[in-house]
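Q: fold the following for me, if possible:
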Amino acid sequence: MGDAVKPETLRSAIASAVAELKSYEVPGECVRLGLAPGEESEAFGSKYRYVMKRLRPLAVPELTTIARKLLDEYEAPELEQVLASLGMTSVDGEFKNLIFAANGPKPEIVLRDAVNNRLDIVRNAQYCLTYTRPLVAAGLSWAELVSWWQQTNPAVAGDQEAASRTLCARLADSLASPPEEVLFHTYAALYFREGGPALPALIPQVYLHYDPYTAKARVAPGPLARQRMDFLLLLPNRVRVVLEVDGHQHYSINGKASPELYAQMVSEDRQLKLSGYEVYRFGGHELDRSAGPRAVAGFFRELFGRYDIPLPPTVPASSS
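A: The predicted structure is shown next:
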């Protein structure tokens, strides 16, 4: 489905859902959803057209927010299906902790307060970063991450450029392979360093699950799969995008293809997607230092276009 049709598809599904209400209920529901008020008589003429008129000025992120408000209150299978088909699903639950950029031994985590979901890292905290600021509706931008870095590092508190540079270096220190380096540094060069601080931060080595046991120590049912994600983007409206970079260890053992490894990988992907995450995979082979930057730049342009996230003027529309 092309990018141009997405807003209209969402508008139509939202309008159809609201049109299931009584005519006299539609104006009030539109106001609750944050749409412009109107005359009740207009809604009696056509409930669908009444809603569509108020949805016309809105872009995909605003439409997605309205759609989720509707789904919180009403059963609307068609609207739910449209969101799913467009990849506009989001993760249930509130953002609590972001443990990322791990560049050493696995942190040991305890649940200090189960009522308030308070986690403490009791060992190896020096090898990872922990972001606990509330997550706003706009997601986690590079500017917001730099602001947090300044707050936690007094040496760069008054120098945004130095903070951006040192944070970028610290994140890069956690990268696990040359293909990951190509992906991260291409993104950083295009966006972080070229006037795009409002764009989403590309966060490496993020803990998704935490299992205190190693695979060897836990016999059954086995350790939690894929405890770390290669990269995470926290986009507006609670959309979360996982990027994985696949080396040969993802699909082969000693150079021989492994159906078991492949099956495990796609099974884990399904679970992530069912939880509301979007998952995109890069083959390590496509992220070499010659062709990789072009592939990465093109991917992010399309991804941000899909969610109506504007690129800054300094970022080229195409890669040469």
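Q: switch to C-alpha atoms for all contacts and neighbour counts from now on
A: Will do.
Q: where along this protein do the strands fall?
A: For the chain, applying DSSP state E gives strands covering 98-100, 108-113, 118-123, 129-131, 203-207, 228-235, 239-246, 252-253, 256-257, 277-283.
Q: elements contacting the fourth one?
A: The one in question is strand 129-131. Counting contacts by 3 or more Cα pairs under 8 Å, 6 or more residues apart in numbering; DSSP states H and E, strand 129-131 is packed against strand 98-100.
Q: residues making contact with the strand it packs on?
A: By Cα atoms under 8 Å, 6 or more residues apart in numbering, the residues outside strand 98-100 that reach it are 128, 129, 130, 131, 132, 203, 204, 205, 206, 207.
Q: in that strand, what counts as buried?
A: For strand 98-100, the buried set under the neighbour-count rule, 16 or more other Cα atoms under 10 Å, comprises 99, 100.
Q: of the strands of the chain, which is nearest residue 10?
A: Nearest to residue 10 among the strands of the chain is strand 239-246 (16.0 Å), distances taken as Cα to Cα.
Q: who are the packing partners of the closest one?
A: The elements that strand 239-246 packs onto, with contact taken as 3+ Cα pairs under 8 Å, 6+ apart, are strand 228-235, strand 277-283.
Q: ok, now with 10 Å
A: helix 178-187, strand 203-207, strand 228-235, helix 259-274, strand 277-283 (3 or more Cα pairs under 10 Å, 6 or more residues apart in numbering; DSSP states H and E).
Q: for the contacts of strand 98-100, give me CSV that also has neighbour count.
A: CSV is the format used below for these (neighbours: other Cα atoms under 10 Å):
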residue, neighbour count
128, 22
129, 17
130, 14
131, 14
132, 12
203, 24
204, 26
205, 22
206, 21
207, 22
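Q: could you pull out the helices for this structure?
A: 6-18, 26-32, 40-45, 47-55, 60-73, 77-85, 142-152, 160-172, 178-187, 259-274, 292-306 (DSSP state H).
Q: could those go into CSV alongside mean neighbour count?
A: Output for the helices of the chain, formatted as CSV (neighbours: other Cα under 10 Å):
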stretch, mean neighbour count
helix 6-18, 21
helix 26-32, 18
helix 40-45, 15
helix 47-55, 20
helix 60-73, 18
helix 77-85, 16
helix 142-152, 18
helix 160-172, 17
helix 178-187, 20
helix 259-274, 14
helix 292-306, 17
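Q: redo those helices as CSV? Include distance to residue 109.
A: Below are those laid out as CSV (distance: least, Cα to Cα, whole Å):
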stretch, distance to residue 109
helix 6-18, 41
helix 26-32, 42
helix 40-45, 55
helix 47-55, 46
helix 60-73, 33
helix 77-85, 34
helix 142-152, 20
helix 160-172, 21
helix 178-187, 26
helix 259-274, 22
helix 292-306, 33
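Q: could you also give me the structure for this next sequence, so I can compare it with the first?
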Amino acid sequence: MTNLSRIAVDAMGGDEGVAVMLAGVAAARRRFEGMQFYLVGDEARIREGLKSHPNLTAASEIVHAPDVISADDKPSQAIRRAKTTSMGIAIDLVKQGKAGAAISSGNTGALMAMAKLSLRTMPGIDRPALAALMPSLGDNDTVMLDLGANTECDARNLVQFAVMGAAYARTALDLESPRVALLNIGTEELKGTESIRDAATALRAATHLPLTFTGFIEGNRLSRGDVDVIVCDGFSGNIALKSVEGTARFVADLLRRAFQSSIRSKIGFLISRPATELLKHHLDPNNHNGAVFLGLNGLVVKSHGGANEVGVATAIGFAAKLVREDLMRRIAEDLGNFEAKAA
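A: Prediction:
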């Protein structure tokens, strides 16, 4: 029986290490009542860090890990050291049922490889997918997957991603029937690869699922809020995600330069500051932090390596909601219904 109230945190992951991870855990405990944690990593460093967060001690259990996965470690190297690393031990706590989810800000490739090897894929799932929330102009964020776990995907993979992504949107965004689209080079039915067109045909026929398939979506409309779930292969998804992030930084830097260009511009900045602060909040990745590996027999959440304490707390709260709302059960039920109808 999984301990749903506990989250296993890789305290050694991330660019800033223990200090930011513990600050994020402490912030999450203040924001979300009743949370308990396994803090996995170097015991001496964690105990020293907890001196700055005395209220966290009673809600945490330290699990010592003598080793750490570095940003340069290859997935094959990481797998061989899984049993001694903070990342691997955090995942194993989920496998044992001691934690409802594991969170790490460490090496994405290593996390994916270890999670897949340890937890295995759910029945009926060929490949797991990395999904995340992206800001949009709509009423909700937009779910996008796959964001890099699978560079090549066939139609069956894309359909499974769509089913998992819709279940994820129902859970994370509280949507009854999420609008789902496939990322493509055009919206016409004849556009795209054979795999994308075949996946579209299968999804159009899946009228019994709690999702609304809207067809294809182009890259220039990713953030418009026209759909709730965007499905693609990991190669395209990772490029799209990095492009969106780069564009957001470009706009922010451009505005900063413009407002600093003259006295009049600086006065204009003061007048428009409420609007620019709202824009900053909306584009800040820390407010959307937390990507989840869907399709595994356990929940593993990837926090951005450069996340600050707000971002870490956001990812923890996000993971807790997915556990509480039983995301894995929803995926299993939806996929089972799809397979039964298709047969």
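Q: TM-score of the superposed pair?
A: In this superposition the chains share a TM-score of 0.31, using TM-score structural alignment, normalised by the length of the first structure; 157 aligned residues with a Cα RMSD of 5.9 Å.
Q: circling back to that earlier point, out of the helices and strands packed on strand 239-246 of the first structure, which comes closest to residue 166 of the first structure?
A: Counting by Cα to Cα, residue 166 of the first structure lies closest to helix 178-187 out of these; the figure is 13.7 Å.
Q: report all helices and strands that that closest one contacts.
A: If contacts are counted by 3+ Cα pairs under 10 Å, 6+ apart, helix 178-187 of the first structure sits against helix 160-172, strand 203-207, strand 228-235, strand 239-246, strand 277-283, helix 292-306.
Q: go through the third one and flag the buried ones.
A: Which is strand 228-235 of the first structure. 228, 229, 230, 231, 232, 233, 234, 235.
Q: going by distance to residue 32 of the first structure, which of the residues you listed wins?
A: residue 235 (24.1 Å).
Q: before we move on, the earlier item: need the helices and strands packed on helix 178-187 of the first structure in a markdown table (columns: distance to residue 45 of the first structure).
A: What follows is these, written out as a markdown table (distance: least, Cα to Cα, whole Å):
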| stretch | distance to residue 45 of the first structure |
| --- | --- |
| helix 160-172 | 55 |
| strand 203-207 | 50 |
| strand 228-235 | 38 |
| strand 239-246 | 36 |
| strand 277-283 | 40 |
| helix 292-306 | 34 |
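Q: can you say which of the ones you listed is nearest to residue 85 of the first structure?
A: Nearest of those (Cα to Cα): strand 277-283, 11.6 Å.
Q: still on that earlier bit, identify whichever of the helices and strands packed on helix 178-187 of the first structure lies nearest to residue 150 of the first structure.
A: Here helix 160-172 is closest among those (Cα to Cα), at 6.1 Å.
Q: next, the angle helix 142-152 makes with that closest one.
A: 90 degrees (axes from the mean of the first three to the mean of the last three Cα atoms, to 10 degrees).
Q: so helix 160-172 of the first structure versus strand 203-207, what angle?
A: Using the same axes, to 10 degrees: helix 160-172 of the first structure against strand 203-207 is 50 degrees.
Q: what is the orientation angle of helix 160-172 of the first structure with helix 178-187?
A: Using the same axes, to 10 degrees, one finds that helix 160-172 of the first structure and helix 178-187 are set 160 degrees apart in direction.
Q: and helix 160-172 of the first structure, what other elements does it pack with?
A: Against helix 160-172 of the first structure (3+ Cα pairs under 10 Å, 6+ apart) you get helix 142-152, helix 178-187, strand 203-207.
Q: what helices and strands are in contact with the helix or strand harbouring residue 320 of the second structure?
A: Using DSSP states H and E, residue 320 of the second structure falls within helix 309-324. Counting contacts by 3+ Cα pairs under 10 Å, 6+ apart, helix 309-324 of the second structure is packed against strand 6-10, helix 18-31, strand 101-104, helix 155-172, strand 291-294, strand 299-302, helix 327-342.
Q: by neighbour count, which bits of that helix are buried? Give me those.
A: By neighbour count on 16+ other Cα under 10 Å, the buried set for helix 309-324 of the second structure is 309-320, 322-323.
Q: of all those, which comes closest to residue 338 of the second structure?
A: Closest approach to residue 338 of the second structure among the buried residues of helix 309-324 of the second structure (Cα to Cα): residue 322, at 21.7 Å.
Q: ok, residue 270 of the first structure touching residue 280?
A: No - in this structure, residue 270 of the first structure is not within contact of residue 280 by Cα atoms under 10 Å, at 11.8 Å.
Q: the second structure: helices as residue ranges?
A: 18-31, 43-50, 75-80, 86-95, 108-119, 155-172, 194-205, 234-259, 263-283, 309-324, 327-342.
Q: for residue 131 of the second structure, which of those is the nearest?
A: Here helix 155-172 is closest among the helices of the second structure (Cα to Cα), at 7.4 Å.
Q: so the closest one versus helix 327-342, what angle?
A: Using the same axes, to 10 degrees, helix 155-172 of the second structure lies at 140 degrees relative to helix 327-342.
Q: what angle sits between helix 155-172 of the second structure and helix 309-324?
A: 100 degrees.
Q: residues in contact with residue 280 of the second structure?
A: Applying Cα atoms under 10 Å, 6 or more residues apart in numbering to residue 280 of the second structure gives the contacts 248, 252, 274.
Q: give the contact list for the last one.
A: This points to residue 274 of the second structure. Residues near residue 274 of the second structure by Cα under 10 Å, 6+ apart: residue 280.
Q: against residue 268 of the second structure, how distant is it?
A: As judged by Cα to Cα, to the nearest Å, residue 274 of the second structure and residue 268 of the second structure stand 11 Å apart.
Q: same deal with the first one?
A: Residue 248 of the second structure sits at a distance of 21 Å from residue 268 of the second structure (criterion: Cα to Cα).
Q: show me which of these two is the more surrounded one.
A: residue 248 (16 against 13; other Cα atoms under 10 Å).
Q: test my guess that that one contacts residue 134.
A: No - counting by Cα under 10 Å, residue 248 of the second structure stays clear of residue 134, with 11.4 Å between them.
Q: how about the nearest residue to residue 312 of the second structure, chain neighbours excluded?
A: The shortest distance from residue 312 of the second structure to any residue other than its chain neighbours is 4.8 Å, reached at residue 24 (Cα to Cα, 6 or more residues apart in numbering).
Q: now for residue 6 of the second structure, how many residues are close by?
A: Neighbours of residue 6 of the second structure (other Cα under 10 Å): 25.
Q: if we can go back for a sec, from the contacts of residue 280 of the second structure, which is closest to residue 341 of the second structure?
A: The closest of those, once distances to residue 341 of the second structure are taken by Cα to Cα, is residue 248, at 41.8 Å.
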